[in-house]
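**Student:** Please find the sequence and the predicted model below.
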Amino acid sequence: MSFNNKHIAITGGAGGIGSLLCQAFAEQGARVTVIDRVENINLGERVSLLQADLSSMDGIQKVCKALADQQVDVLVNLAGLQYFGLFENQSPEQVLLHYMVNLLAPVMLTQAVLPAMKARGNGHIVNIGSTFGSINFAHFVTYSSSKAGMKGFSEALRREVANEGIQVTYVAPRAVKTALNDEKVMQLARATNMNMDSPEYVVGRIMQAISAQKKEAYIGFPECLFVRINALLPRIVDKALAADDRKARTILNQAETA
């Protein structure tokens, strides 16, 4: 797939992965619209900003209206939030915020661009999930479950539009070295020897998956193997993760008493 003269819309395009992804698309001749809360961006003349807050219904509807009035060739749902902590300590406002940004916004933005894509007989929806959406981790309850929802949404939508000329790609990176990870997450990464990829590597793999119009792409080994094992034998994975869960609880308890 060539990106030359294509219109790419990317949520979270001002972030660590998003900004690199925007530049990669622009370098291949695409016109890129960044959907983000930031007030301005400087990613080159082929990249423009649609400022919006995807954590509110008003913000989501603003973007839906804007995208419905444009020809979007590729929609990349990248924006996401992560919470590491005890689920019972996550406020109702935080729970709502995470599901709005991680799941509801991608669903509604996709719904907004689909009619025009169907009318043209082509288009591409790209949903960036996580291995946490297939291996649901303790202490990342809203993040894991929202990414699991993103995976299910991608699969169901792919089957629905299979004969409409529209491609749906779900990409699931493992942990990435970005500002999304706070110090507690980095402590957990060190304590459990968590594999973490660079943003540059992940962007390269995302670009490959989109260009090849892959249905799914899981980034990282052995994580992609664990995804398959968890799907078939989840109770084995329960036991395998128990030690890491205890380390996570220790880190969270220390943070609460600090």
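**Tutor:** Yep, it's here. Numbers count the residues shown, from 1 in each chain.
**Student:** switch to C-alpha atoms for all contacts and neighbour counts from now on
**Tutor:** Will do.
**Student:** remind me, longest helix of this protein?
**Tutor:** helix 234-257 (DSSP state H).
**Student:** Could you check that helix and say which residues are buried?
**Tutor:** 234, 237-238, 244-245, 248-249, 251-252 (16 or more other CA atoms under 10 Å).
**Student:** Next one for the comparison:
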Amino acid sequence: MKQLDGQCIAITGAAGGIGSLLCQRLVERGAHVVGIDRLPSPEANSEMIADLGSFEGIADLGAKLDDLGPDMLVNLAGIQYFGPLQDQSPENLWTGYVINLIAPAMLSRAVVPGMRARRQGRIVNIGSVFGSIPFAHFVSYSSAKAGLKGFSQALRRELAGSGVEVTHVAPRAVRTPLNSERVLALAEITKMHLDAPEYVADRIASAIEKGERDVVIGFPESLFVRLNALMPTMIDKALAANDRKAAAIFN
């Protein structure tokens, strides 16, 4: 018997580079995967087309998830902006926070009552190392992912003893279409490591299967996360040179 046999798992961002691979991994482990995206999710067992960039779209999806009653919800969908905050359009700024933070919170709210009634379930929030080590020129993305980490911790504490668990996974940079040409240029000049999406999908699937609570993917990033929490000034100094290199991209 496979570890996830009979589990209904809903995944947002299921058509993306990591999402499609994660759907494959979870289906292989016996889960019935419901892929959620703006586009079809061929690697999932079934799919829901949804718009996570609007209140109405999120509310509509929340109602559908309430009816579905999934055993797990994986909040994977996300968008990224790289550049000075002053150059980010108001529309893009707003949409980034909605998709990266508001949507996971609203969708979690939609499925938690059913999970609590069944006394079992899991919310899986895919954050980012940037949420624990906020980077210059990723201001809105870093702060949204920091919010998602805080949301995950607070919700876990609120649901303690209910049978509903919360997992937070923080990948480092991943080589997917989410990266713009400028992000790839930054990775080149700063020697930033980009993980293969297959590796990240494997690690997320493993965290789901094992019921892990907090996962940071990659070393030395996992060490820097701890150091930033204890000694942020030291990390400021360590990142300063790379921040200057990043700024040069926009000059």
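**Tutor:** Looks like it came in fine. Because the structure is predicted, anything quoted here is derived from the model rather than measured.
**Student:** Please compute how far the longest helix of the first structure lies from its chain's middle.
**Tutor:** Chain-centre distance of helix 234-257 of the first structure: 24 Å, with CA atoms, centre = their mean, to the nearest Å.
**Student:** about what we covered before: closest to Phe226 of the first structure out of the buried residues of helix 234-257 of the first structure?
**Tutor:** Val237 (8.0 Å; CA to CA).
**Student:** The closest one maps to what in the second structure?
**Tutor:** For Val237 of the first structure, the aligned position in the second structure is Ile235, judged by TM-score structural alignment.
**Student:** repeat for Gln187 of the first structure
**Tutor:** Match for Gln187 of the first structure (TM-score structural alignment): Ala185.
**Student:** and if you look at Val76 of the first structure?
**Tutor:** So, by TM-score structural alignment, Val76 of the first structure is matched to Val74.
**Student:** so that match sits in a strand?
**Tutor:** Yes - counting by DSSP: H, G, I helix; E, B strand; the rest coil, Val74 of the second structure is located in a strand.
**Student:** Distance of it relative to Thr190 of the second structure?
**Tutor:** Distance from Val74 of the second structure to Thr190 of the second structure, counting by CA to CA, to the nearest Å: 31 Å.
**Student:** Comparing those two, which residue is more hemmed in?
**Tutor:** Val74 (26 against 14; other CA atoms under 10 Å).
**Student:** now that one: how far from Leu61 of the second structure?
**Tutor:** With CA to CA as the criterion, Val74 of the second structure and Leu61 of the second structure are 14 Å apart.
**Student:** what about Pro90 of the second structure, neighbour count?
**Tutor:** 11.
**Student:** next one: the one 5 residues further on
**Tutor:** Taking other CA under 10 Å as the neighbour definition, Thr95 of the second structure ends up with a count of 18.
**Student:** dump the residue contacts of the aligned partner of it in the first structure.
**Tutor:** Superposed on the first structure with TM-score structural alignment, Thr95 of the second structure falls opposite Leu97. Leu97 of the first structure makes contacts with 55-56, as judged by CA atoms under 8 Å, 6 or more residues apart in numbering.
**Student:** and if you look at Leu252 of the first structure?
**Tutor:** Contacts of Leu252 of the first structure (CA under 8 Å, 6+ apart): 85-86, 184.
**Student:** That one pairs with which position in the second structure?
**Tutor:** So, by TM-score structural alignment, Leu252 of the first structure is matched to Phe250.
**Student:** Distance of the most centrally placed residue in the second structure relative to Pro90 of the second structure?
**Tutor:** Centroid-nearest residue in the second structure, with CA atoms, centre = their mean: Ile126, separated by 2.4 Å. To Pro90 of the second structure, Ile126 of the second structure is 24 Å away according to CA to CA.
**Student:** where's Val183 of the second structure relative to Glu198 of the second structure, distance?
**Tutor:** 20 Å.
**Student:** is it true that the residue nearest to the centre of the second structure touches Arg172?
**Tutor:** No - contact between Ile126 of the second structure and Arg172 fails when scored by CA atoms under 8 Å: they sit 11.0 Å apart.
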